[in-house]
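**Student:** Predicted model and sequence follow; I will ask about them next.
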Amino acid sequence: METFLTVVGSQTISQAAEKLSIAQPALSQQLRLLERRLGVELFERDARPYRLTEAGVLLKDEAEPLLTDFYGLVEKLQGIASGKRGRLRIGFTRSAMYGALPSAVRAFSEAHKEVELQLHEILTEDQPEALRTGVIDLGIGRDPSASPHISQEVLRRESFVVAVPLSHPLAAKKSVTLSALEGTGFILFPRLENANFPARITALCREAGFVPTVVYEAFEIDSALGLVAAGLGTTIVTSALAAHGRSDVRFLPLDGLPVGVTTDLVGLTIDRARQPLVEAMLTVLREEPIAPS
């Protein structure tokens, strides 16, 4: 079709052949082959200079916008393959928003203006299934369990901190040990199946020699901190969240934890070749520290 339109846009067959960098006999043969495939004559060959038949005029009028649309489609396809166009669906755990995720999303959007970015708040334990079923392309979870066919990449290692009410006896300290919280009421997140974070908090308390007394459970981080601010208990969160803390709660680093104990923000992807857009977002996240630990 491109060959036909090149001929139409040229004054002579020889000029078209020169534009196409092929010999004139070869070009004439291609045009005859096109006519045989279409079952119509496109040129009045007895006319000098050549003229289009009625069928040729119709093909020209219809082919020009089709070819333009085709080139546009090719550009879009190449944009998707190169990671410049398309759609990226990200599932994130709420704590990821207390750090670099907002700035990473902003940086990604500025660099990929043709990409439709969709964000879905999904519990860490639900992200593997969301990846396997194609609901999301990338998960950002907190301390995920291993899951079949899911790859994990640690994006940030953060330390644990305890949030206490301003009126708490420990609030004046610069840091505390976990054992100092024995007897204090804890506000924890519900221990849903496969949820590692609350299970890790309980395990750390046991290692410190006590079983935490859970006085409230909160599904949301903001709710837990609100209960702390109201003087109803303490909770353990990440250093990234503490860096974006609130004035009615005191955040204290935890001393004496086993060496290497951290809470990890992890990128989750399906076990296959990563999409260019997924890799592009991971690159941005790697360059954006979540918060100082």
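**Tutor:** Perfect, thanks for sending it. Bear in mind that the values here come from a model prediction, so they are computed numbers and not experimental data.

**Student:** from here on, contacts and neighbour counts on C-alpha atoms
**Tutor:** Fine.

**Student:** how about the helices in the stretch 101-250 of the chain?
**Tutor:** Taking DSSP state H, counting those that start in this stretch as the test, the helices found in the stretch 101-250 of the chain are 101-111, 127-132, 196-207, 221-229, 239-243.

**Student:** So which of those is nearest residue 6?
**Tutor:** Proximity to residue 6 (C-alpha to C-alpha) singles out helix 101-111 among these, at 36.6 Å.

**Student:** Quick check: buried residues in the closest one?
**Tutor:** For helix 101-111, a neighbour-count test (16 or more other C-alpha atoms under 10 Å) marks 101, 103, 104, 105, 108 as buried.

**Student:** Comparison target, given below:
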Amino acid sequence: MVFPSKKSAALDIVLNGLMSRYKERVPDVKRIIRAMIEGGVIERENDIENDHIAFRTMGVAQLGIKSFEKIFLHYGYEKRDHYYFEGKKLDAWWYSPPRQTDPRIFVSELRVGDLSAESQRIIRSYTNEVKQDPVDSLDLDNGFEVDAFLHQPLWRVPSVSDYKHLLQESEYAAWVIYNRYYLNHFTISVHNLPMGYNTVAEFNQFLERNGIRLNTAGGKIKTSPDGGLIQSATVAEMIDATFENGDKLNISGSYVEFAERRVLPEFAGLPYEQISRQHRRDGFEAGNADKIFESTYTTQTGK
């Protein structure tokens, strides 16, 4: 399939816009990249493969995955597997990219109707301000327009009291009510790094030697039952947030993830230099993701 150049150019603008703002907001990104260059792990930032990026959404009319996915489906992404997180009251899907050089996308959605009546009331008092699906009014071939949309308010600035109420029942809800579509995390593919750094276990050691704090929920290393997907993550950066009436509060922002995708058994004999993305374990793992969500939770950021 020949990928349409207009869509390709727009997607590049969107991905670059997401990453540039994300790096400004998450100092750990620059710390990690600088340490990798100074330590001789990579020569330049572009040597890093971005395994996937992730977004969080509210499952309400006009918004949620049904709205958000239109952006990336337009660029050629394909919707893949569904995941359900009962305890966190979330649904999620992942999307495979149109080009091998693009990151996978993981989008989750809060099952708002599963929350208490008061939390639902609070959330809808904000999301009801969105009267129609905002993606429908975008020119998706205009990458700059889409980039701006992903970084603009969807509803009014929340109050501290509403944020704190949601935090008690759903830390995910509290994160989205303030952060909206900000990039939740990007992911370094450690399996493509040089020997000595190309497993999550080894890369975690490198990170901790450089003062990077790791998510410990379920252990620092999260491994899928088939052993093919191994992940870890930093603890979310805390940001100085300004709420309604200028009130200030230090809250969770975004974080960095690390993924090791092992070669599938049927390709075990393939020479290393011939191994590419299609030869490795694809997709995601609900058990791993469940714990990585907690990178923004107070049980991690409060340590």
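**Tutor:** Cool, the structure landed. Computed from a prediction, not measured in an experiment: that's the story for all the values here.

**Student:** Now the TM-score, please.
**Tutor:** The TM-score (TM-score structural alignment, normalised by the length of the first structure) is 0.28; 136 aligned residues with a C-alpha RMSD of 5.8 Å.

**Student:** So which of the helices of the stretch 101-250 of the first structure is nearest residue 58 of the first structure?
**Tutor:** Between residue 58 of the first structure and these, the tightest spacing by C-alpha to C-alpha is seen for helix 101-111, at 42.5 Å.

**Student:** Packing partners of the closest one?
**Tutor:** helix 276-287 (3 or more C-alpha pairs under 8 Å, 6 or more residues apart in numbering; DSSP states H and E).

**Student:** let's see it at 10 Å
**Tutor:** For helix 101-111 of the first structure, the packing partners by 3 or more C-alpha pairs under 10 Å, 6 or more residues apart in numbering; DSSP states H and E come out as strand 115-121, helix 276-287.

**Student:** List the buried residues in the first one.
**Tutor:** Residues 115, 117 are the ones in strand 115-121 of the first structure that count as buried (16+ other C-alpha under 10 Å).

**Student:** With the last one instead?
**Tutor:** Within helix 276-287 of the first structure, the residues that qualify as buried by neighbour count (16+ other C-alpha under 10 Å) are 276, 277, 278, 280, 281, 282, 284, 285, 286.

**Student:** circling back to that earlier point, can you redo the helices and strands packed on helix 101-111 of the first structure as JSON lines with distance to residue 33 of the first structure?
**Tutor:** Below are these laid out as JSON lines (distance: least, C-alpha to C-alpha, whole Å):
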{"stretch": "strand 115-121", "distance to residue 33 of the first structure": "41"}
{"stretch": "helix 276-287", "distance to residue 33 of the first structure": "40"}
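
**Student:** looking at those, which is closest to residue 176 of the first structure?
**Tutor:** helix 276-287 (30.8 Å).

**Student:** Next, the angle from that closest one to strand 115-121.
**Tutor:** 60 degrees (axes from the mean of the first three to the mean of the last three C-alpha atoms, to 10 degrees).

**Student:** before we move on, the earlier item: now render the helices of the stretch 101-250 of the first structure as a markdown table, adding distance to residue 177 of the first structure.
**Tutor:** Compiled in a markdown table, these are given as follows (distance: least, C-alpha to C-alpha, whole Å):
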| stretch | distance to residue 177 of the first structure |
| --- | --- |
| helix 101-111 | 30 |
| helix 127-132 | 33 |
| helix 196-207 | 10 |
| helix 221-229 | 18 |
| helix 239-243 | 15 |
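
**Student:** Among these, which comes closest to residue 5 of the first structure?
**Tutor:** Set against residue 5 of the first structure and scored by C-alpha to C-alpha, the helices of the stretch 101-250 of the first structure come closest in helix 101-111, at 36.6 Å.

**Student:** isn't residue 232 of the second structure right next to residue 202, touching?
**Tutor:** No - counting by C-alpha atoms under 10 Å, residue 232 of the second structure stays clear of residue 202, with 11.3 Å between them.

**Student:** out of the buried residues of helix 101-111 of the first structure, who's nearest residue 151 of the first structure?
**Tutor:** Taking C-alpha to C-alpha as the measure, residue 151 of the first structure lies nearest residue 101 of the buried residues of helix 101-111 of the first structure, at 19.6 Å.

**Student:** now that closest one: how far from residue 284 of the first structure?
**Tutor:** Computed as C-alpha to C-alpha, to the nearest Å, the residue 101 of the first structure to residue 284 of the first structure distance reads 9 Å.
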